[in-house]
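> I would like to see how this sequence folds:
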Amino acid sequence: MDTYVLRIDMPARRVTRAVAGESLAMLGGRGLIARVVLDEVKPGCDPLGRHNKLLIVPGVLGGTPAPCAGRISVGGKSPLTGGIKESNAGGVVGHKLARLGVKALILENKPDDARGLFTLVLAKDTVELVPCPDLAGLGVYETAARLQERYGKRVGVMVIGPAGEMELTAAGIAITDLDGEPGRYCGRGGMGALMGSKGIKAVVIDDSGTRAPEIRDKKKFLEAARAVIQLIRDTPQTAEVYRNWGTAALVTTTNALGGLPTRNFSTGRFEGADRISAEALRELILARGGLATHFCMPGCPIGCSNRVPRADGSDLVSPLEYETIGLLGSNCGIDDLDAIGEMNRLCNDLGVDTIDVGGAVGVAMEAGLVRFGDAAGALELIREIGKGTVLGRVIGHGGALTARVLGVRRVPAVKGQVMAAYDPRGLKGLGVTFATSPMGADHTAGNTVRVQIDHHSPAGQVEASRNAQLSAAIYDMLGVCMFVGPAVRDRIDLLGDLVSARLGVPCSAETIRALARQTIMAEREFNRRAGFTSVHDRLPEHFVEEPNPATGTTFDVSDEEMDGMWD
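The predicted structure is shown next:
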């Protein structure tokens, strides 16, 4: 089965379909985004203007029976950072898009009528742009429900909320999961604003009547897939920790290391950590009849997600993740899981990134708009986004802009993007990733929290970050969940076997690592052309100059060592 690159010219409402050439065969997800953005997007363009493009790309292994291989990547020039951006999520969209034979979906140009909204509907034999004025201004949950009523419960849906329509740079894109819940998020980098700038409210993917992509060597593929599944079952991190506790297990880990952001990253240890820990979350979920183990995508044997009910049994949010607990919880001095869950749901419905908005709320608290620990006040700040007030729009543009507007010097952001929930003075490898990743301060670009290293020493942190960044690029290219990482860390050759069997070409671990490095180099080159220099690969000064009270350490990895990372 041939795969296709679909291009949608928004002003002309014209769809073109081209067979993906052999040169693109081993590129998917983040790797394909890096290639196309470097080749086709003007580095100096307005990210919300007609010269930028929004790419929606499944991974190389998308649509196949490979475990955990259904992630979807979106990318373009980031309205938030001004550099290249790829953001990915689980759910069903990546799987369904790959089954339609779509190698990449590229939205081009800018509609003439900025007020017009469309739903892009993809099915086996059709691609259609459907005007949807009835969806304008609706939240993510209501929009997804209406589209599922219109097109069927089995479709996959990508949708933006009011924040994306307003082109706020902390806006993300929601993705439906196996239950039809639009709770998976391509949250980082303002991709929701980019989708809104193209006049697209939603993308609906109907894979009815399709088959899985062709696998050239089925025997080899199944053998490799079974080997990966067995490794997942044999690895405590994937078989027990992720399955039973999810990402919230990191609360206790980072708090012990002095890396849990607390009160606008002023310290790395939170006195209320026990009340927002994985143990507390699991107890709450099970007591209310929720799901502490939940699967978000086809072919996942891990189940790191959850479904959190309210006290009355009604749905609160799915999932409630560590990054959200860290940024909307400890970072804001809030130790109430119900309050964090309500903020999470509101952010989801508005279509904004909980990390950047959590950073913005923390900055607003430092500025004195509300006090640290005031959950009701924090919720009101987030509600301002939906009202479209000046304050709401500021918060909806993320932490860096909020800090500039409110005159707060201490802002936890790199390249305009708020750090994920790790104080870089307590977890220095992540500090290196935050500083040097082409993506800005993004934990999924190279997470070192589980590397066996002294996290408080500068020694070895650049190497740890480099290895983690390469690993992240591998998973992002293939469309594989990064939580497979602990199981296959020493068996990347199995991922090569899956690619080789899928495409019918040789692919070793070395091949995959080379493609990962090539991807990062392409991203760095785009940023260079866009005006980024080594000056942009730095953490904010206060992390270098002010000790973390929890550890007594500063971020002291040298600029020279970071600058030589890719030499």
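
> switch to C-alpha atoms for all contacts and neighbour counts from now on
Fine.

> mind listing what residue 425 touches?
Counting by Cα atoms under 8 Å, 6 or more residues apart in numbering, residue 425 touches 259, 431, 456, 543, 544, 547, 548, 551, 553, 554, 555.

> what's the nearest residue to the third one if we skip its chain neighbours?
What it means is residue 456. residue 426 (5.7 Å; Cα to Cα, 6 or more residues apart in numbering).

> might one say that that neighbour is in contact with residue 552?
No - counting by Cα atoms under 8 Å, residue 426 does not reach residue 552; the two are 9.0 Å apart.

> which of the two has more neighbours?
residue 426 (33 against 13; other Cα atoms under 10 Å).

> buried residues of stretch 547-560, list them for me.
Neighbour-count burial for stretch 547-560, with 16 or more other Cα atoms under 10 Å as criterion, is recorded at 547, 548, 550, 551, 553, 554, 555, 556, 557.

> structure for this one too, so we can compare:
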Amino acid sequence: MVQKILRVDMENREIEYESVPEEYKSLGGRGLTSKIVSDEVPPKCHPLGPNNKLVIAPGIVTGTNAPSSGRLSAGGKSPLTGGIKEANAGTSFAQMLGRLGIKAIIVEGQSENGYQLLSINNDGAELNDAEQWSGRGLYEAYEDIRNEFGEDVGICGAGVSAELNGMNSGLAFNDIEGRPSRYAGRGGLGAVMASRGLKFIVLNQKGAPGVEIEDKETFEEGRKKLEKALGKHDVTKPEGTLNTYGTDALINVINEAGALPQRNFSDGRDDESAKVSGEEKAKQIEKRGGERPHMCSPGCVIQCSEVWTKPDGEDPVGVLEYESVWALGPNCGIYDLEIIGELNRACNDLGVDTIEMGNTIAVAMEGGLADFGDGERAMELIEEIGEGTSLGKVLANGTEHTARTLGVSRVPTVKGQAMPAYDPRAIKGIGVTYATTPMGADHTAGYAVATEIMGVGGEADPLEKSGKAELSRNLQRSTAVIDTAGYCLFTAFAVMDIPEGLEGMVETVNGVLGTDLTTEDVPELGKQVLETEREFNKEAGFSNADDRLPEFMREEKLPPHNEVFDVPEEDLDSVFS
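Here you go, the predicted model:
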């Protein structure tokens, strides 16, 4: 099978399959999206203007039977950060792309013909009118699309928030049952897609040739090694932490560490948080008739996903991830899973990133639009986006924009993007990642929590400031490779602790590409991806001054440890020096 790049010119309604340039052949996922964006998008262009592009690429091994490899990357210039962006999702859509032989989709230009739907199958691709779904919620729209195109299609969509050019809008992908609950949520890439005039991408993999594996023996040896490592690590194994409680298992862990941000990052611990923990949620799912564990995509052996429903088992939301539960819960002073589930569903329906939305609501609460803990008012604020009101348009543009509008000074953002569920004053290595990654505040870019809190890949005192630049640097490099390969970030737990797991991961990549990479090549490969992203941001106007946490985190002590973020600026500058 010869892989192709699918280029979609929205202005001229032209679709073309192109040969893959030699320099792209050994790339996939994040490595490829960032390279294409760097090559084709002017760094100083307006993110919602005619010169930005949306790039979607499956990982190198995505579409094979490698374990937990159903990931894709979406890239472009972020309207939220103003820099390069990669957002990642686990979904069967990713596997379909790989099996259809599509190395990447590049969406460029802007349509003047209303919103369009891009339909792709093994015979080709075409654009269709999608105006009938404009202004409608994604749960209803995805059901309609599956009725029209088939139950087994893969869907990528931009919601109502994206139609408002909302900088908090993500790309919604289907879960296994077809719901819009798998998100490449961060950075406003939903608005980039909608501003091209593209509303949906629908894939049908019937008759697809599958992923060509150059060296099947090496691939199979690597697959077995990685699957074995995942199967015996305490975090990733069957009936292990993630399989039993999902990502929300971290609520109690991070709260106990004094690093679970409460009420807009004003405290690091609250005993009420146990009410929304993974342990409690697992009990509720069993009572409600939901599903746990659950796969985000076929072939996931970790199965940290789930299906959350109302108490009577109706209106399934999909998964309630740790980040979503925290952002819409404790960070807003809300400690009720029922309320959080409905807020999460509303975010999915509108196509907004739950991390950005939860932080936006918390800032709005601090700015006087609601009281902390008022779940009913929180829902009303989200509904303002759906109604397209003036306030809704403010909220759709995220945490920093809302804080400026309301005059709030405690603004937990880096490069314009809101922080995830780990306060960097109590976990300082993750603070280095927030500050220095090209992506804006993003825990997945270099998950120092694994080492600092979970003891994976070694141990490090989370309150100690020294040595955190090196920790973050190493993790950022390895993560870039995982994202490029197409593996779930959670495979890193086993890979970091079990050498055979890393060997297996590298061997599966070699098997697909026919290369001879070794585990020693991983840091350099990751470094190359990061250098591409850093250079784009530099040309867009970023400097070391942008690699900083907000002022209040250096001055305002966080209970219960009463720590500030005190990693020296020279250490931050050394991460990429």
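
> could I get the buried residues of stretch 547-560 of structure 1 as a markdown table with distance to residue 565 of structure 1 and secondary structure?
Converted to a markdown table, the buried residues of stretch 547-560 of structure 1 look like this (distance: Cα to Cα, whole Å; DSSP: H, G, I helix; E, B strand; the rest coil):
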| residue | distance to residue 565 of structure 1 | secondary structure |
| --- | --- | --- |
| 547 | 25 | coil |
| 548 | 25 | coil |
| 550 | 28 | coil |
| 551 | 26 | coil |
| 553 | 22 | coil |
| 554 | 20 | coil |
| 555 | 17 | coil |
| 556 | 15 | coil |
| 557 | 12 | coil |
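
> wait, which of these is closest to residue 104 of structure 1?
Lowest distance from residue 104 of structure 1 to the buried residues of stretch 547-560 of structure 1 (Cα to Cα) belongs to residue 557, with 38.6 Å.

> quick check: chain neighbours aside, which residue is closest to the closest one?
Closest to residue 557 of structure 1 by Cα to Cα, 6+ apart is residue 458, at 5.0 Å.

> what residues are up against the alignment partner in structure 2 of the one you found?
Residue pairing (TM-score structural alignment): residue 458 of structure 1 is matched to residue 465 of structure 2. By Cα under 8 Å, 6+ apart, the contact set of residue 465 of structure 2 is 428, 429, 566, 567.

> let's see 7 Å
Residue 465 of structure 2 makes contacts with 428, 566, 567, as judged by Cα atoms under 7 Å, 6 or more residues apart in numbering.

> and the gap between the residue of structure 2 most remote from its centre and residue 514 of structure 2?
The C-alpha centroid of structure 2 is most remote from residue 217, which lies 32.4 Å away (Cα atoms, centre = their mean). Distance, residue 217 of structure 2 to residue 514 of structure 2, by Cα to Cα, to the nearest Å: 11 Å.

> before we move on, what about residue 101 of structure 2?
17 Å.

> neighbour count winner among these two?
More crowded of residue 101 of structure 2 and residue 514, by other Cα under 10 Å: residue 101, with 22 against 17.

> looking at it, that one is touching residue 4, isn't it?
Yes - using Cα atoms under 7 Å, residue 101 of structure 2 is in contact with residue 4, at 6.3 Å.

> which single one of the buried residues of stretch 547-560 of structure 1 is nearest to residue 48 of structure 1?
The nearest member of the buried residues of stretch 547-560 of structure 1 to residue 48 of structure 1, counting by Cα to Cα, is residue 555 at 34.5 Å.

> so who does the closest one touch?
Residue 555 of structure 1 neighbours (Cα under 7 Å, 6+ apart): 424, 425, 428, 543, 544.

> isn't residue 443 of structure 2 up against residue 420?
Yes - Residue 443 of structure 2 lies in contact with residue 420 (Cα under 7 Å); the separation is 6.5 Å.

> which of the two has more neighbours?
Neighbour count, other Cα under 10 Å: between residue 443 of structure 2 and residue 420, residue 420 has more, with 27 against 21.

> report the secondary structure state of the more buried one.
Secondary structure state of residue 420 of structure 2, per DSSP: H, G, I helix; E, B strand; the rest coil, is coil.

> dump the residue contacts of it.
Going by Cα under 7 Å, 6+ apart, residue 420 of structure 2 touches 323, 355, 442, 443.

> go again using 8 Å as the cut-off
Contacts for residue 420 of structure 2 (Cα under 8 Å, 6+ apart) come out as 323, 327, 355, 441, 442, 443.

> again with residue 86 of structure 1
By Cα under 8 Å, 6+ apart, the residues touching residue 86 of structure 1 are 30, 33, 73, 74, 75, 76, 189, 439.

> repeat that for residue 164 of structure 1.
Listed by Cα under 8 Å, 6+ apart, the contact set of residue 164 of structure 1 reads 171, 172, 192, 193, 194, 195, 196, 351, 352.

> and the nearest residue to the third one once chain neighbours are set aside, how far from residue 79 of structure 1?
This means residue 192 of structure 1. Spatial nearest neighbour of residue 192 of structure 1, excluding adjacent residues (Cα to Cα, 6+ apart): residue 172 at 4.0 Å. Counting by Cα to Cα, the gap from residue 172 of structure 1 to residue 79 of structure 1 is 11 Å.

> so stretch 198-207 of structure 2 corresponds to what in structure 1?
The aligned range for stretch 198-207 of structure 2 is 200-209, by TM-score structural alignment.

> kindly check the end-to-end length of the matching stretch for me.
25 Å.

> can you pull the buried residues of it?
Within stretch 200-209 of structure 1, the residues that qualify as buried are 200, 201, 202, 203, 204, 205, 206, 207, counting by 16+ other Cα under 10 Å.

> and the closest residue to the first one other than its chain neighbours, what is it in contact with?
Right, the one you point to is residue 200 of structure 1. Spatially, and ignoring its direct neighbours in sequence, residue 200 of structure 1 is nearest to residue 118 (4.9 Å; Cα to Cα, 6+ apart). Residue 118 of structure 1 makes contact with 129, 130, 131, 132, 133, 199, 200, 201, 202, according to Cα under 8 Å, 6+ apart.

> picking up where we left off before, could you give the number of residues near the residue nearest to residue 192 of structure 1?
There are 33 residues near residue 172 of structure 1, going by other Cα under 10 Å.

> which position in structure 2 aligns with it?
Residue 172 of structure 1 maps onto residue 170 in structure 2, by TM-score structural alignment.

> just to revisit the earlier point, can you redo the contacts of residue 555 of structure 1 as TSV with secondary structure?
As requested, the contacts of residue 555 of structure 1 are exported to TSV (three-state DSSP):
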residue	secondary structure
424	coil
425	coil
428	helix
543	helix
544	helix
